[in-house]
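S.K.: Okay, sequence plus prediction incoming.
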Amino acid sequence: MSKRHSAKHKLDRRLGENIWGRPKSPVNKREYGPGQHGQRRKGKVSDFGIQLRAKQKLKGYYGDVTEKQFKACYTEAARMKGDTSQNLIGLLEQRLDMIVYRAKFAPTIFAARQIVSHGHIRVNGVKCNIASRRCFVGDEITLGSKAKEMALVLEAQNLAEREIPDYVAPDGNAKITFVRVPTLDEVPYPVKMEPNLVVEFYSR
């Protein structure tokens, strides 16, 4: 499992956007960049800079995904039929940690990663601790018996700031079914994501 070496909210400050839609984000107070010259740093951004920023934002949103994993995801999306940017979003949303997050089993994507890696999640009745595992349509994801009582899980289920999307069908508080691979407009991102720019970045 990759480890995040910098504070999560540094990414928010650097991008100037509350990418996870969390109420504690520092961007809610200060929209300018970090550092002594953060308020003045408004230079013209090149096409490469715009594409890089779009990639950093999308990659950052999915938590601790490494550059190697993210690029492998893009490579696979490019090989698939159809729109590469839509394929990329579909592959990222099929990750087990992301489905756990969408199901409101965890308050943040980082907590979802932790719950999976600690063995609290079952896929079709089998314990799985691999956060990057790809789930398929029809897969049932359930919470382990210990996890149902965890404060983290109970906090997540009471969060008013997020709703469970249509492509994840809940069955009670501890079980969901992955109904379909979503398209970009179905994914409830708190900020605008531009996977088309990510595709341009990698296909240069």
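M.R.: Cool, the structure landed. Keep in mind that what you see is a predicted model, and the values were worked out from it rather than measured.
S.K.: make it CA atoms for all contacts and neighbour counts henceforth
M.R.: Noted.
S.K.: What residues of the lengthiest helix in the chain count as buried?
M.R.: In the chain, with assignment by DSSP state H, the single longest helix is helix 47-61. Buried residues in helix 47-61, counted by 16 or more other CA atoms under 10 Å: 51-55, 57-61.
S.K.: shouldn't residue 17 be in contact with residue 30?
M.R.: No. Judged on CA atoms under 8 Å, residue 17 makes no contact with residue 30 at a distance of 9.9 Å.
S.K.: Surely residue 88 and residue 77 touch.
M.R.: Yes. Contact status for residue 88 versus residue 77: in contact at 5.1 Å, counting by CA under 8 Å.
S.K.: higher neighbour count, these two?
M.R.: Between residue 88 and residue 77, residue 88 has the larger neighbour count (other CA atoms under 10 Å), namely 25 against 22.
S.K.: next, the one to line up against it:
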Amino acid sequence: MSKRKASKHKLDRRMGENIWGRPNSPVNKRSYGPGQHGQRRKSKVSDFGLQLRAKQKLKGYYGDVTEKQFRSTYKEANKLKGDTGQNLIGLLERRLDMIVYRAKFAPTIFAARQIVSHGHIRVNGVKCNVASRRCDVGDVISLGDKAKEMALVIEAQSLPEREIPDYIAPDGNDKVTYNRVPKLDEVPYPVTMEPNLVVEFYSR
């Protein structure tokens, strides 16, 4: 399982954006980067720098998946018909941990990954502990019995800053159906994501 060891808030400050839309993000108070040089005047960023930043932001948003996993997802998206950037977003949104997060079963993507890895999630009634599992349209994702009473889950369901997107259909408080693969403009990102720059980064 991919695990982020560094502070999650550091990614927000390095990007200069509240990429998860959290109310307690330090960017809400300090928009500059971390460290003693964080307030220095920013120099012009090269095309490569913009592409790298877009890749780091998107990869970080999805729970900071490993570079190997992310590059593999890009290669798969590139093989599919249609726009590679849209395909990349579609594949990332099909991850089980992301659907758990979108369904408001967990307050953060990191908590969603933990809930999955601890065996609290069912896919079509069968326990699954693989966060990177790719769900298909029509799959039913539900909470296990113990998870329904977890404080973490109850907290997530009461969060006012997030809503369940249209491509995930809730059935009560403990079950959702993955309706369809979303397009970029349907995904509720708190900040602007630029998958086209990610495609340019990997296709250099």
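M.R.: Received the coordinates, thanks. Since the model is a prediction, treat every value here as computed from it, not as a measurement.
S.K.: neighbour count winner among residue 17 and residue 30 of the first structure?
M.R.: Shown here are residue 17 of the first structure and residue 30; by other CA under 10 Å, residue 17 has more neighbours (23 against 13).
S.K.: Quick check: the closest residue to that one other than its chain neighbours vs residue 85 of the first structure, distance?
M.R.: Counting by CA to CA, 6 or more residues apart in numbering, residue 27 is the residue found nearest to residue 17 of the first structure once chain neighbours are left out, at 6.2 Å. Distance from residue 27 of the first structure to residue 85 of the first structure, counting by CA to CA, to the nearest Å: 27 Å.
S.K.: show me where the second structure has helices.
M.R.: Under DSSP H, the second structure gives helices at 8-15, 47-61, 67-79, 84-93, 96-102, 109-117, 151-157, 195-202.
S.K.: now the first one and helix 109-117, what's the angle there?
M.R.: Compare the direction of helix 8-15 of the second structure with that of helix 109-117 by axes from the mean of the first three to the mean of the last three CA atoms, to 10 degrees and you get 140 degrees.
S.K.: Helix 8-15 of the second structure: which residues count as buried?
M.R.: Buried residues in helix 8-15 of the second structure, defined by neighbour count with 16+ other CA under 10 Å: 9-15.
S.K.: ok, residue 110 of the second structure - contacts?
M.R.: residue 63 (CA atoms under 8 Å, 6 or more residues apart in numbering).
S.K.: Count the neighbours of residue 81 of the second structure for me.
M.R.: Residue 81 of the second structure has 8 neighbours, counted by other CA under 10 Å.
S.K.: correction: residue 37 of the first structure
M.R.: By other CA under 10 Å, the residues close to residue 37 of the first structure number 10.
S.K.: Give me the distance between it and residue 9 of the first structure.
M.R.: Distance of residue 37 of the first structure to residue 9 of the first structure, given as CA to CA: 18 Å.
S.K.: same thing with residue 174 of the first structure?
M.R.: Separation of residue 174 of the first structure from residue 9 of the first structure (CA to CA) stands at 29 Å.
S.K.: same question, residue 56 of the first structure
M.R.: Distance, residue 56 of the first structure to residue 9 of the first structure, by CA to CA: 14 Å.
S.K.: Equivalent analysis for residue 88 of the first structure, please.
M.R.: Residue 88 of the first structure is 25 Å from residue 9 of the first structure, by CA to CA.
S.K.: Same question for residue 91 of the first structure.
M.R.: For residue 91 of the first structure relative to residue 9 of the first structure (CA to CA), the value is 25 Å.
S.K.: do the same with residue 72 of the first structure
M.R.: Applying CA to CA to residue 72 of the first structure and residue 9 of the first structure gives a distance of 26 Å.
S.K.: ok, back up a step: summarise which helices and strands the longest helix of the first structure is packed against.
M.R.: Helix 47-61 of the first structure makes packing contacts with helix 8-15, helix 195-202 when contacts are defined by 3 or more CA pairs under 8 Å, 6 or more residues apart in numbering; DSSP states H and E.
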